[in-house]
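Engineer: Just need the structure, nothing else, for what follows:
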Amino acid sequence: MKTLLKSFLLLIGMITFSNTAFAQKAVQTAIIKTVIHCDHCKACETCGDKFNKTLLREKGVQMVELDEKAMTIKVVYNSKKTNLDKVKTAITKLGYDADDLKADPNAYQSLDNCCKA
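Structural biologist: I've put the predicted structure just below:
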C-alpha cells in the first residue's frame, strides 16, 4: 500500500512540475531596436501613452517598456497567443521601426513633430 501511495504522489508531483514548466515556456521576452528622435517619448501625449495602451491591447502582449535612451522596446508576450513578427508589425503600425521592419509611413506622419527626424 505504501508503494502505491508513493507512486501516486510521485506521479502527481511529475504532472504538476511538467505543467508548470510548460506554462513558463509560453512567456517570451524580446528586445526590439527602434529609432526614437525625442527624449520624452514616454511622456509624449501622442507617443508614450498611445504607444503603451495600443501595444498592450494586442493579443498576447503582457508588458511593454520603451527605453528612449537605448532606443529599444522590451516586450513580454505569450507565444501561444502571438508571435514576434506580429508584435513587430504592431509597433510599425504605431509609426516606429521594429528591428528590420520600417515604420508605417502613415502612422509615422501622425506622430508629434518632436518624434520625427
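Engineer: switch to C-alpha atoms for all contacts and neighbour counts from now on
Structural biologist: Fine.
Engineer: any idea how far the spatially most central residue of the chain lies from Ile12?
Structural biologist: With distances taken as Cα atoms, centre = their mean, the residue of the chain nearest its centroid is Val75 (2.5 Å). With distances taken as Cα to Cα, to the nearest Å, Val75 is found 34 Å from Ile12.
Engineer: Repeat that for Thr72.
Structural biologist: 43 Å.
Engineer: Neighbour count for these two, which is higher?
Structural biologist: Thr72 (19 against 11; other Cα atoms under 10 Å).
Engineer: I have a second one here; can you model it like the first so I can compare?
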Amino acid sequence: MKNSLLLIFFSLFTIVLSAQEVKKNQKAIIKTNIVCDHCQECETCGGNFKSNMLKIKGVKMYELDEKNMTITVFYNTQKTNLDTIKGAISKMGYDADDIKADASGVSQLDDCCKKV
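Structural biologist: Okay, here's the model as predicted:
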C-alpha cells in the first residue's frame, strides 16, 4: 500500500513539474520595413543584418521575407526576449513592429536601403 501511494505521489509530482516547465524556444514574426528589393543580397546591408542578427544572444535562426516585409525569428527565451530582439533590429536601421528604426542605424544603410 505504501509503495502504491509513493508511486502515485511521485507520478503526480512529475506531472506538475513538467506542466510548469517554461517553453524555451519561441518563434516570432516581426513586421519590418524593407525599402529596396535586394536588401538580403546587398553587400553592406545584407551582410551587416545577417551578422548582427546572429550576434543577438539567444537568437538561433531568422528568416527575412522581403516580399511580406517580415522577419521570423527563432530564439531561446532563457537567453533573450522579444523586446531585446526588436531593439537590436531597430539599431540596425529597420522598423521592428511598433519600434521605429534608429536614426544612427538608418544612416549606416546604403542609400538604396534607406527609407525615403
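Engineer: re earlier: is the residue nearest to the centre of the first structure within a helix or a strand, and which one?
Structural biologist: Using DSSP states H and E, Val75 of the first structure maps to strand 72-78.
Engineer: Contacts for that strand next, please.
Structural biologist: When contacts are defined by Cα atoms under 8 Å, 6 or more residues apart in numbering, strand 72-78 of the first structure is touched by residues 26-35, 60-67, 83.
Engineer: Which ones among those map onto strands?
Structural biologist: Residues of these located in strands (DSSP state E): 27-33, 61-67.
Engineer: and the two most separated of those residues?
Structural biologist: Greatest spatial distance among those (Cα to Cα): Val27 and Asp67, at 20.8 Å.
Engineer: Give the aligned equivalent of Lys57 of the second structure in the first structure.
Structural biologist: With TM-score structural alignment defining the correspondence, Lys57 of the second structure maps onto Lys59 in the first structure.
Engineer: before we move on, the earlier item: PyMOL command to pick out the buried ones of the ones in strands among the contacts of strand 72-78 of the first structure?
Structural biologist: Per 16 or more other Cα atoms under 10 Å, the buried members of these correspond to this PyMOL selection:
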select buried, resi 27+28+29+31+32+33+61+62+64+66+67
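Engineer: Export the ones in strands among the contacts of strand 72-78 of the first structure as JSON lines, with columns for distance to His40 of the first structure.
Structural biologist: Output for those, formatted as JSON lines (distance: Cα to Cα, whole Å):
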{"residue": "Val27", "distance to His40 of the first structure": "29"}
{"residue": "Gln28", "distance to His40 of the first structure": "27"}
{"residue": "Thr29", "distance to His40 of the first structure": "24"}
{"residue": "Ala30", "distance to His40 of the first structure": "22"}
{"residue": "Ile31", "distance to His40 of the first structure": "20"}
{"residue": "Ile32", "distance to His40 of the first structure": "19"}
{"residue": "Lys33", "distance to His40 of the first structure": "17"}
{"residue": "Val61", "distance to His40 of the first structure": "23"}
{"residue": "Gln62", "distance to His40 of the first structure": "23"}
{"residue": "Met63", "distance to His40 of the first structure": "19"}
{"residue": "Val64", "distance to His40 of the first structure": "16"}
{"residue": "Glu65", "distance to His40 of the first structure": "14"}
{"residue": "Leu66", "distance to His40 of the first structure": "11"}
{"residue": "Asp67", "distance to His40 of the first structure": "10"}
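Engineer: Which of the ones in strands among the contacts of strand 72-78 of the first structure sits closest to Thr46 of the first structure?
Structural biologist: Within those, the smallest distance to Thr46 of the first structure is 14.0 Å, found for Leu66 (Cα to Cα).
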